[in-house]
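Chemist: Sequence first, then the predicted structure:
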Amino acid sequence: MSDTSVPSGYCALFNPHVDSVVEELVETVSALRGAPPFEISPLYPTVDPDALETLFGEPNASNWTGSRVVTFDYEGFEVTIRSNGCMRLVPVDTA
């Protein structure tokens, strides 16, 4: 994973062939919040973690053609995940 601070948010890059998109999301939000992962809200009430892994995780990701994008609010961020391995988090008040 590679992290980049951007003017209007935060970008985390992950390898969808190796990394779990759910783990990367939780770790990134945890780091941004300065709290351990068990102290942030569960992901499931916001978005189905299994659906994220189906859309972006290996081996399922290689079975899809075209690009996929999902956007949702989580822990005060607008989260946008792209099938190219880019996860962008923008604070909701500036989204």
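Modeler: Received the coordinates, thanks.
Chemist: Every contact and neighbour count from this point should use C-alpha atoms.
Modeler: Fine.
Chemist: Can you give me the distance of residue 90 to residue 5?
Modeler: For residue 90, the distance to residue 5 equals 10 Å [Cα to Cα, to the nearest Å].
Chemist: structure B:
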Amino acid sequence: MACDDDAQSDGRDSGRSETDDAAVPTYHPETDTYIEQFDPDTVAASRAVVESIAAVRRRSPMEADPLYETIDPDALDSVVESGDPSVSVTFDVDGFWIEVRAIGRIEITPPE
């Protein structure tokens, strides 16, 4: 899920530091999920997914498999950029079940 610097050439920023422990998505034990909010106007959804999964794993995003091996990052970004609040994309990354909503919400369910 590595994300190269060229993916952000549109001026959007990741909004987090690779070493910022406070950036770990919020864990919800009642649903066994992690929730992360991001601003889809300033952060690419694909970048937010890569960084959220890395934070849950407590690893650098650069240590992960490329996201494009699972889903087309450009397509994910385009769907989320539509801004339609009813839109969501769900997929599996290394056993993690990921749901990305166009409102800027990522829900991560870890492997059992």
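Modeler: It's in. No experiment lies behind these values; they were computed from the predicted model shown.
Chemist: and residue 90 and residue 5 of the first structure? which has more neighbours close in?
Modeler: Counted by other Cα atoms under 10 Å, residue 90 of the first structure and residue 5 do not tie: residue 90 has more neighbours, with 19 against 11.
Chemist: Show me the contact partners of the helix or strand containing the more buried one.
Modeler: Using DSSP states H and E, residue 90 of the first structure falls within strand 86-91. Where contact means Cα atoms under 8 Å, 6 or more residues apart in numbering, the residues beyond strand 86-91 of the first structure that reach it are 8-14, 25, 76-81.
Chemist: Any of the residues you listed buried? List them.
Modeler: Buried members of those, scored by 16 or more other Cα atoms under 10 Å, are 9, 10, 11, 12, 13, 14, 25, 77, 78, 79, 80, 81.
Chemist: Cross the residues you listed against strands and list the overlap.
Modeler: 9, 10, 11, 12, 13, 77, 78, 79, 80, 81 (DSSP state E).
Chemist: Closest to residue 39 of the first structure out of those?
Modeler: The closest of these to residue 39 of the first structure turns out to be residue 77 (Cα to Cα; 15.9 Å).
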